[in-house]
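Colleague: Build me a model:
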Amino acid sequence: MSTVDTSTSPGAGSGVRAGEARRTPGLVPVAETLETTERHARPETPTPPVPSARERWAFWRLLGSELGLTFRRPRNLAMLAVIACVPVIIGVTLRIVGGQGGMGGIIADVAGNSLMLTFFALSFLVLLMMPVAVTVVAGDSVAGEAGAGTLRYLLAAPAGRTRLLLVKYLNAAIYAYAVTAVVALSALLTGLVLFPAGPVTLLSGTTITMAEGLLRILIAVGYVGAGMAALAAIGLALSTFTEVSIGAIAGTIVLVIVCQVLRAIPELDSITPYLLPTWFTNFDAVLRAPVDFGALREGLVAFGAYIALFGSIAWARFSGKDITS
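Modeller: The predicted structure follows:
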């Protein structure tokens, strides 16, 4: 019986296309291996887009434009002018009263040194007049745009809601520091004109040099500005809930007044530490020797908590808000 060579039989070659290489059992052609690898390869993780230089500068251009509008608006300039006049009036009044003699307490302290007028003016204005000025800008930040019908156009730009909200808050916070600086500078110049300059006697009875006194004024300005920035966060949050800016402004001012009333009730002392105005006057820690940095730190923590809380409320409201105007 003869053995048939299937490799040369016509039937074996009929199933093989012309030019096709024979496969060796157990091996896979290289071309098929590459195709299989490409077919089953894991998709590459997309790389997050890196903001271009144009996008990075867009934020600062938007902030600069917002600051320009704020500090060119006659209403805001008028508030700064009025606030700058108050320390002058206080200084002239204390000069007249102090010249009559027989006065003690804060009047004697202010009349005895020019730098003390700055601390007195901050203590006098930080409880109402300065909050009113800051609230007007913060409360008008979003509600004013919605009421004027320009908010939709701002959101049409590729800025994004979060970026726009951050710009609005930074604008209000910078204005808050401007208000604080105007009060301090006006009081300082008025004090230098009306009262003698020299070593400063602190509340603890310690005397410091004038240069150290100026440094403590700078610390007080930074602290009070942070408090006004925390108030700006409240005004911004209320501004996202309405399209009428006067409603957000009035609501924030009423909140400040209510807190002041609650602080005056002895039976409610337990809630006093949770009220924002409680921490406004803690800058008097710089009038002690040494400076009570613990009191300043507690106040700054309270301001930071208010900024985080009401900033989150503003973001949650504004990011999901249906803008119709």
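Colleague: drop to CA atoms for contacts and neighbour counts, all remaining ones
Modeller: Fine.
Colleague: which is the next helix or strand following the helix or strand harbouring A84?
Modeller: Using DSSP states H and E, A84 maps to helix 74-99. Sequence-wise, the next helix or strand downstream of helix 74-99 (DSSP H and E) is helix 105-112.
Colleague: and the angle for that following helix with helix 74-99?
Modeller: Orientation check (axes from the mean of the first three to the mean of the last three C-alpha atoms, to 10 degrees): helix 105-112 against helix 74-99 gives 90 degrees.
Colleague: Quick one: residues in contact with helix 105-112.
Modeller: Applying C-alpha atoms under 8 Å, 6 or more residues apart in numbering, the contact partners of helix 105-112 are 94-95, 98, 116-117, 120, 195-196, 201.
Colleague: Are any of those buried, and if so which?
Modeller: Neighbour counting by 16 or more other C-alpha atoms under 10 Å classes 94-95, 98, 116-117, 120, 195, 201 among the contacts of helix 105-112 as buried.
Colleague: which among the residues you listed gets closest to G235?
Modeller: For the buried ones among the contacts of helix 105-112, the minimum distance to G235 (C-alpha to C-alpha) is 26.2 Å, reached by F120.
Colleague: another one to check against the first:
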Amino acid sequence: MSRAETAETAGTAGAVLGESRPNPLWTLGLLRNELTTTLRRWRTLALLAVLAGVPVLIGVAVKIETSDGSSMGGGGPEGGGPAFIAQITNNGLFLVFTALAATLPFFLPMAVGVIAGDAVAGEANAGTLRYLLVAPAGRTRLLLTKYATTLAFCVLATLVVAVSALITGAVLFPLGDVVTISGTRITFAEGLWRALLIALTVAASLIGIAALGLFVSTLTSSGIAAMATTVGLLITVQILDQIPQLDALQPYFFSHHWLSFADLMRDPVYWDDLLKNLELQALYAAVFGSAAWARFTAKDISA
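Modeller: Next up is the predicted model:
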């Protein structure tokens, strides 16, 4: 957000309200302005372009390999998300599940970490944070707006992957009834509905890393440092989640149940791991959201 934008926002709010307490319309205006500013950045557009390109690369690779007469591996259906790749040639809808499984461990959370890490630290580094605080929103409302913007990006980024995968799958492969992991057959319409539920579940799985990134963003005035730290923590947690000696701690890592979205493709749906994932994300959001609020409200904004 530029100084001109922040100054204009603050001046408009003050002129309209004539008081220090903002109304809901002003808050919606601030959120709209944050969303617009975030989505206009070249960095954000580049991240979305990369995410959209992943399903295309997977689809083309599968198409080339099957055209050469090779068989697609991937293991049995109990293997979870990555096993969906074996079904892509039979039904392009499976490219949606495969692309989400491929991007969730790193690409999607990395993109969210970049946006969340830059939320506060980027403003401080650009010198616009104090201009934002001139507006009658208060630090709490500003922080909530930043987090809401990050969550909106979580949904947008996930839908970009899903829509790109659906279009690519429809172009390169046939579409039709879907065979679930349990071996039952459902209609294409129901499969499409489950694909939407899976996309929303994947977006919800990013709530924890978004809160963690926002907390890191309040600890520094360098946007690059905040983004690098958030991505570094993501990589570290992913590595620790693969070490057998840490199996007692792994259920508490925010990434541990990410691939549980595959259970939405069972018939009936297995809810245990899905609910554990959502509960864990809510816990991380509460803990690191509170930590971000405590840090931000006590932070000295001098530049």
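Colleague: TM-score for these two?
Modeller: The TM-score (TM-score structural alignment, normalised by the length of structure 2) is 0.88; 275 aligned residues with a C-alpha RMSD of 1.6 Å.
Colleague: if we can go back for a sec, return the member of the buried ones among the contacts of helix 105-112 of structure 1 nearest to R317 of structure 1.
Modeller: Comparing these against R317 of structure 1 with C-alpha to C-alpha picks out F120 as the nearest, at 38.9 Å.
Colleague: Quickly find the element holding the closest one.
Modeller: Here F120 of structure 1 is assigned to helix 116-125, by DSSP H and E.
Colleague: so how much does that helix differ from structure 2 once superposed?
Modeller: In the superposition with structure 2, the average deviation recorded for helix 116-125 of structure 1 is 0.5 Å (mean C-alpha distance after the TM-score superposition for structure 1).
Colleague: Which elements pack onto that helix?
Modeller: Helix 116-125 of structure 1 sits against helix 74-99, helix 105-112, helix 161-194, with contacts defined as 3 or more C-alpha pairs under 8 Å, 6 or more residues apart in numbering; DSSP states H and E.
Colleague: Return the set of buried residues in the next helix or strand after it.
Modeller: Of the helices and strands lying after helix 116-125 of structure 1 in sequence (DSSP H and E), the nearest is helix 129-148. Across helix 129-148 of structure 1, burial judged by 16+ other C-alpha under 10 Å covers 129-146.
Colleague: before we move on, back to that, so which of the buried ones among the contacts of helix 105-112 of structure 1 is the closest to L214 of structure 1?
Modeller: Once C-alpha to C-alpha is applied, the member of those that ends up nearest L214 of structure 1 is M116, at 10.3 Å.
Colleague: what's near enough to touch the aligned residue in structure 2 for that closest one?
Modeller: Matched to structure 2 by TM-score structural alignment, M116 of structure 1 sits across from F94. For F94 of structure 2, the residues meeting the contact criterion (C-alpha under 8 Å, 6+ apart) are 84-85, 87-88, 169.
Colleague: Could you do T93 of structure 1 as well?
Modeller: T93 of structure 1 makes no contacts at all, as judged by C-alpha under 8 Å, 6+ apart.
Colleague: any idea what it aligns with in structure 2?
Modeller: Alignment note (TM-score structural alignment): T93 of structure 1 maps to A61 of structure 2.
Colleague: Now do that match against V134 of structure 2, distance only.
Modeller: From A61 of structure 2 across to V134 of structure 2, the span is 52 Å (C-alpha to C-alpha, to the nearest Å).
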